[in-house]
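Engineer: The sequence and its predicted three-dimensional model are supplied below.
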Amino acid sequence: MTIDRIVLAVAGTFVLLSALLAYLFSPLWLLFTGFVGLNLLQSAFTGFCPLALILKKMGKESGAAF
C-alpha cells in the first residue's frame, strides 16, 4: 500500500469513527471530524501532510492515489 492510499484510508477511518462517537456519546466529537477535514483541505493546497511525512520516514513508498 502506498503512502497516498494509507493517508486516505486513515482519514476516512477517522471521519467515520468520530461521526460514530458523535452519534453515540457527544456532538463535540464532530470537532475532530472538522479537524480532519481541514487538514485534508490544507494538504490539498500546500502538499503538507504530517501522516505522509511519518510514513515516508518509516520507509513506505510514495505513489499516486488512483
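Structural biologist: Cool, the structure landed.

Engineer: Could you use CA atoms for every contact and neighbour count after this?
Structural biologist: Noted.

Engineer: what does the helix ranked longest in the chain rub up against?
Structural biologist: Using DSSP state H to assign secondary structure, the helix with the most residues in the chain is helix 3-24. Taking C-alpha atoms under 8 Å, 6 or more residues apart in numbering as the criterion, the residues outside helix 3-24 that touch it are 27-30, 32-33, 36, 51-52, 55-56, 60-65.

Engineer: let's bring in a second model and compare:
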Amino acid sequence: MKLNDWLRLIAGVFVLASVVLGATVHPAYNYFAAFVAANLIQSSFTGWCPMMALLRRLGVQE
C-alpha cells in the first residue's frame, strides 16, 4: 500500500473506533474523532499531516 492508502486507512480506523467507543463506553471518545477530523481539515489547507510524517519515517512508500 502507498502512503495515501495508509493514511486513509488509519484515519478511518481511528474515527470508527472513537465513534464506537463514544456510543458504547463514554461520549468523551467523540472528541478523539473530532481531533482526527480537525487534523484532516488542517492538512488539506497546509499540506502537512503529522501521520504522514510518521509514516514516512517508518519507511512507507509514496
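Structural biologist: Looks like it arrived, so ask away. None of these values were measured; they are calculated from a predicted model.

Engineer: about what we covered before: from the contacts of helix 3-24 of the first structure, which land in helices?
Structural biologist: Among these, the ones falling in helices (DSSP H) are Leu30, Phe32, Thr33, Val36, Leu51, Ala52, Leu55, Lys56.

Engineer: on that earlier part again, which among the contacts of helix 3-24 of the first structure count as buried?
Structural biologist: By neighbour count, with 16 or more other C-alpha atoms under 10 Å, the contacts of helix 3-24 of the first structure hold Trp29, Leu30, Phe32, Thr33, Val36, Ala52, Leu55, Lys60 as buried.

Engineer: Pipe those residues into CSV and attach distance to Ala11 of the first structure per row.
Structural biologist: Converted to CSV, these look like this (distance: C-alpha to C-alpha, whole Å):
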residue, distance to Ala11 of the first structure
Trp29, 15
Leu30, 14
Phe32, 11
Thr33, 9
Val36, 7
Ala52, 11
Leu55, 14
Lys60, 17
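
Engineer: about what we covered before: give me the mean distance between the longest helix of the first structure and the second structure.
Structural biologist: Comparing helix 3-24 of the first structure with its match in the second structure after superposition yields a mean distance of 0.4 Å (mean C-alpha distance after the TM-score superposition for the first structure).
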